[in-house]
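**Student:** Provided below are the primary sequence and the corresponding predicted coordinates.
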Amino acid sequence: MPIDPTLPYDDQNVFAKILRGEIPAKKVYEDDYAVAFHDIAPQAPHHILVIPTGAYVSWDDFSGNASDAEIAGFVRAVGAVARAAGVVEPGYRLLANIGVDAGQEVPHLHVHIFAGRPLGPMLAR
């Protein structure tokens, strides 16, 4: 079910539970600002999710309420994860679904890193 990004943060969402260690995840990166792990239902040969450690529902929530250190740390983490996964060449796609129209399913900001094959056009036509 798509999420309304204007709703308050739900601390029982799956990513909040991963951050608290209540649900296992195959982590590939972790620091004070971000955690990255393999998606349990990959949509590409490489499909990694990167989430901020703070309780943010959407990009709007994050950019408006996170500290400068959190924002910089999260953005740097996305780049570090892509480099560590070896997907910078020949390329990768970043995707952040925000809100109902975009199909956001978990009410915690997250960025998908897709790579490992040609990914086609940005949107279905």
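**Tutor:** Yep, that arrived. The structure displayed is predicted, hence computed values, not measured ones. Residues are numbered from 1 along each chain as shown.
**Student:** from now on I want contacts and neighbour counts done on CA atoms only, so please keep to that.
**Tutor:** OK.
**Student:** counting neighbours, which bits of the lengthiest strand in the chain end up buried?
**Tutor:** Once the chain is assigned using DSSP state E, the strand that runs over the most residues is strand 46-52. Residues H46, H47, I48, L49, V50, I51, P52 are the ones in strand 46-52 that count as buried (16 or more other Cα atoms under 10 Å).
**Student:** pick the one among those closest to G79.
**Tutor:** Of all the buried residues of strand 46-52, G79 sits closest to V50, with 10.1 Å by Cα to Cα.
**Student:** putting a second one here so we can go through both:
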Amino acid sequence: MAGCVFCGIVAGDVPAFRVADEPDGVAFLDTRPVFKGHLLVVPRAHLVTLADLPSESIAGYFGLVRRLAVAVEAGLDAGGTFVAMNNKVSQSVPHLHTHVVPRTKGDGLRGFFWPRTRYADDTEARSYADRVAAALPGSA
């Protein structure tokens, strides 16, 4: 898609430090990493959100994400990884992308990047669970 920086990277028109270039997606270093070695994994096609990823592409795309998470850990001697995705809100580039961030014990990253909350009680928690379950595609 014209004007999409990630489409430009996939096409080879925008320079990037590529880690993987496969039919299921392209992975490259984030230019503003949380920690050095932070990757972005994008599908080759211009898709904006996870909901846009065709069902037949899920295994290939997330298989690549999984392999890259293993490679980040092994290749960077990391203690683990943080794998995350934003959809619409906080999505800095409107092209589906998954972050694979190397982690080490004591790296200073605490949980998620936003404040946490609690449910008032079990009834409120159940109401949220029920609303999501009712909206789940394919649910009866």
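**Tutor:** Yep, that arrived. Everything quoted here is computed from the prediction, not taken from an experiment.
**Student:** give me the TM-score for these two chains.
**Tutor:** Once the chains are overlaid, their TM-score stands at 0.78 when taken by TM-score structural alignment, normalised by the length of the first structure; 110 aligned residues with a Cα RMSD of 1.8 Å.
**Student:** circling back to that earlier point, same for the longest strand of the first structure, what does it pack against?
**Tutor:** Using 3 or more Cα pairs under 8 Å, 6 or more residues apart in numbering; DSSP states H and E as the contact definition, the elements that strand 46-52 of the first structure packs against are strand 34-38, helix 68-85, strand 111-115.
**Student:** what about that strand, how far off from the second structure?
**Tutor:** Mean deviation of strand 46-52 of the first structure relative to the second structure after superposition (mean Cα distance after the TM-score superposition for the first structure): 0.8 Å.
**Student:** what's the local residue count around the equivalent of D24 of the second structure over in the first structure?
**Tutor:** Residue-level alignment of D24 of the second structure against the first structure, with TM-score structural alignment as criterion, gives Y33. Y33 of the first structure: 18 surrounding residues under other Cα atoms under 10 Å.
**Student:** please apply the same query to G111 of the second structure.
**Tutor:** Applying other Cα under 10 Å, we find 9 other residues in the vicinity of G111 of the second structure.
**Student:** now which residue in the first structure aligns to it?
**Tutor:** Structural alignment (TM-score structural alignment) places G111 of the second structure against P121 in the first structure.
**Student:** ok so, going back, what's the longest strand of the first structure aligned against in the second structure?
**Tutor:** Applying TM-score structural alignment, one finds that strand 46-52 of the first structure aligns to the residue range 37-43 of the second structure.
**Student:** what residues are up against the spatially most central residue of the second structure?
**Tutor:** Residue closest to the average C-alpha location in the second structure (Cα atoms, centre = their mean): T98, at 2.0 Å. Under the criterion of Cα atoms under 8 Å, 6 or more residues apart in numbering, the contact list for T98 of the second structure reads L40, V41, V42, V65, V83, A84, M85, N86.
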